[in-house]
Structure formats: structure tokens, C-alpha cells
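# Here you go, sequence then predicted model.
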Amino acid sequence: STHPPTHSRHNRSFDTTARANLTFEQSESLNSLMTRFSDLKTREDRKFCTERCMLRYLRARDFDVDKAEKMLRGTLEWRHEYQPHKIKPHDLEMEASSGKIYVRGKDKMGRPLLFLIPRNENSKDYDKNVRLLVYTLERAIQEMDDGVEQLVLMMDFKGWGRHNSVPISVAPQGIHILSNH
């Protein structure tokens, strides 16, 4: 089999940390997935689809390359439509000002801590609320050290009720983003 190059202009270099604990079969699955995404067209796609990213998608699908490819292509399609790289913090200042969602610190395993505090809901602009979630997730992912592929989601429901909750129709969108992208 062929292995990916040790350096790439597409930021998809051979990552010894990511591969350190992989079996031979898992490493081959990673090589296969990287080959399937070797022709990415946009800078954003190349920046997103690092070896570490691909390994995360493989783990999410038990190293089934076809399923990981389908999931990652779905994410790329979503990223093209949603364009999380274009979300600017100044566009979300009002939504973020209440402290309803933020990343602060890491656990003992180095996973970023993402806090959601629904009682601090301060906006009825649910599109901006979802954009704030996406922006915050992107920041959490950027804070991950090599070898870290998860975050810890902490939700504090104290003081939460009907008066400060988002409509039931908005929740599935947030759950879908957390689960699939």
C-alpha cells in the first residue's frame, strides 16, 4: 500500500501523534480515506480535512471507510452551505454576551470544556443562536491538542424553563450539528 506524503501543501501531513496507537488495519483505513479526499478543491476543505479530522470520522464509524467517507462528505456539503469559517464574532456579540455558551478550560484528558447554560438565553434570533453554537464548536476544535478528538459538553439546566427555552424545532438542528459535523 502507499502511504501519504510526509508533507503536503494542503495541511494534511503525516501525523505521527494521530497514528501512534492505530493498528495496521486502522492505519490502512486512514490511508484509504485520505486517498479518497486527495482532490479537494477549496482551501477551506483542505484546511478542514486534516489527517486528524479524517481519523475522527473513521473512529465515529468504527473505521468503516465507506461510512466515514459518506459522513465526511456530508459535513463538507454542510460546511459549503453553512460556511462556518465566515462566522464573525462581532456578528454574534449580543447572543454571546449572556454567557449561554462558551469554551473554558480542559479536562484531565485535554478535552476542551464546552458549557451550555440555557437559563442565560437572551435572544429569539434562533439562526444566530445556532451560528453561535457552530462558532463556539469551531473554537473548541481549534483548541484541541494533537491526539484529542473529543470535547466535554456540560449543560447547566438550573433556572431553565419555558420562558427561556428555545423552540422544540430548533433543538434538533443543534443536536444534528453536534452529532454529525
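Thanks, I have the structure now.

# contacts, neighbours, all on C-alpha from now
Will do.

# Residue 54 touches residue 35, doesn't it?
No - using Cα atoms under 8 Å, residue 54 is not in contact with residue 35; the gap is 10.9 Å.

# neighbour count winner among those two?
residue 54 (23 against 13; other Cα atoms under 10 Å).

# That one and residue 122, how far apart?
According to Cα to Cα, to the nearest Å, residue 54 and residue 122 sit 36 Å apart.

# got the residue ranges for the strands in this structure?
Assigned by DSSP state E, the strands in the chain fall at 101-106, 112-116, 152-155.

# for those, which one ends up most surrounded?
Per residue and on average, the most neighbours among the strands of the chain fall to strand 112-116, with a mean of 20 (mean count of other Cα atoms under 10 Å).

# What angle do strand 101-106 and it make with each other?
150 degrees (axes from the mean of the first three to the mean of the last three Cα atoms, to 10 degrees).

# and strand 112-116, what other elements does it pack with?
Strand 112-116 sits against strand 101-106, helix 126-142, strand 152-155, with contacts defined as 3 or more Cα pairs under 8 Å, 6 or more residues apart in numbering; DSSP states H and E.

# also this one, for the comparison:
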Amino acid sequence: MTKRKFDPALHLVVSLLRYLRSRDLKLSDAEKMIKSSIEWRRKMRPPTVTCETCLSHPGAHSFRMVGFDSYRRPVLYSSFNQASKLNVSAEDVNQHLIYTMENAIKTMVPGVYQWIIIFDCSGQHLAISLIYRSLHSFTTPNTNNAKPSSPYSYSGHALIFASSSKTSTPIG
């Protein structure tokens, strides 16, 4: 298999389409979102963010990258049970999320623009509907191919959040 080269023009087109789809193809809304994202990235400088807890206590957090799926998308895993036992500040959690997601992005091969997030709910007494409603705010029917009423899959004690788009194709 030959390694595909990164194509900045294609990356730009895919990114612009992603913003448009997430705003129901409303150009002015997508433009505001892009400007907001650029401003946030300038302010936060996510590629430079490190997580001190990860460096001093590897594996201490409940959210981590655990591998790749068959489409070469990064798979991220979060354990609500482990998270409830951690004593970390909101700022620490924020730094860790940025650090983990930026590192997941760095692992993406050309043509892969999404990831899979698995929320392990075992040991929790929260209603799945409450978790579903919380996660639903992060997606719209246009950002995934799932039915608007069920963009997640629930199996046993795991809630799986996946964005599936025709832009991700199997490698190989």
C-alpha cells in the first residue's frame, strides 16, 4: 500500500463542507462558526496544549485514545465510572480534552476526518436518555448519516457516538 500524501486543498474543501453541513448549509451561520473556530484556535493554540496530568500520571484520565477502527478513524474511550473517581479541576479536564483530541487529529491519515467516541456508562445510575440528550447537542442530523432520533448506538453499558460520512472510506 502506498502512503497517500496530504492534500491541503482537499483538506480545506472537506473542512468547509463540514462547517456547511453542521449549519444546515446556511452560509452565514457556517461563516460565523469558522470565524469562531479560528479565533478559538488562535487564543487556545491547541497544538501547543499539553496535559500535565498525562505527563506525570499516564492513564490517570478517563478519556483516552485506544486505537483505530477499520476505516482508520481514531477510537476514543471514556469511562464515566472512572471519571467519577478522579479528583481533577475543570481546567485540567479541558486541557486533557484538547490534548487528547489534537493528538487524535495528528494520527489521522489523509482522507480520514472523523473519530469514534465510546462512552462507557457501566456503574452509572444516570438514565441513558439524559446522556443521550446531553450528547445530542453536539450533533445535527446533517452531520451524520444516522436517524435524527438515534445518532448513537447503545449496547449494554456503552454508548457509542460516531460520525459517519461518505468522506471516510476504508483503507486498503
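Noted; the coordinates are in hand. Note that the structure is a prediction, hence the values are computed from the model and not measured.

# related to what we said a few turns ago, for my notes, please list the helices and strands packed on strand 112-116 of structure 1 in CSV and give distance to residue 88 of structure 1 for each entry.
Output for these, formatted as CSV (distance: least, Cα to Cα, whole Å):
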stretch, distance to residue 88 of structure 1
strand 101-106, 15
helix 126-142, 8
strand 152-155, 23
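
# Out of these, flag the one nearest residue 162 of structure 1.
Closest to residue 162 of structure 1 of those, according to Cα to Cα: helix 126-142, at 15.3 Å.

# what does the closest one correspond to over in structure 2?
Alignment of helix 126-142 of structure 1 against structure 2: residues 90-106, by TM-score structural alignment.

# Kindly state the distance between the middle of that stretch and the middle of its chain.
Offset of stretch 90-106 of structure 2 from its chain centre (Cα atoms, centre = their mean, to the nearest Å): 10 Å.

# Touching that stretch from outside, list them.
By Cα atoms under 8 Å, 6 or more residues apart in numbering, the list of residues contacting stretch 90-106 of structure 2 from outside reads 46-47, 49-51, 53-54, 61, 63-65, 74.

# do that again at 6 Å, thanks
With Cα atoms under 6 Å, 6 or more residues apart in numbering as the test, stretch 90-106 of structure 2 has contacts from 49-51.

# Quick one: buried ones out of those residues?
Buried subset of the contacts of stretch 90-106 of structure 2 (neighbour count, 16 or more other Cα atoms under 10 Å): 50-51.

# Looking at the contacts of stretch 90-106 of structure 2, which is nearest residue 35 of structure 2?
Distance ranking of those against residue 35 of structure 2, using Cα to Cα, places residue 49 first at 20.7 Å.

# quick one: the counterpart of that closest one in structure 1 from residue 133 of structure 1, how far?
Here residue 49 of structure 2 is matched to residue 87 in structure 1, going by TM-score structural alignment. According to Cα to Cα, residue 87 of structure 1 stands 11 Å off from residue 133 of structure 1.

# Kindly confirm my reading that residue 160 of structure 2 is in a helix.
No - read with DSSP: H, G, I helix; E, B strand; the rest coil, residue 160 of structure 2 is strand and lies in no helix.

# what's near enough to touch it?
Contact partners of residue 160 of structure 2, counting by Cα under 6 Å, 6+ apart, are 118, 152-153.
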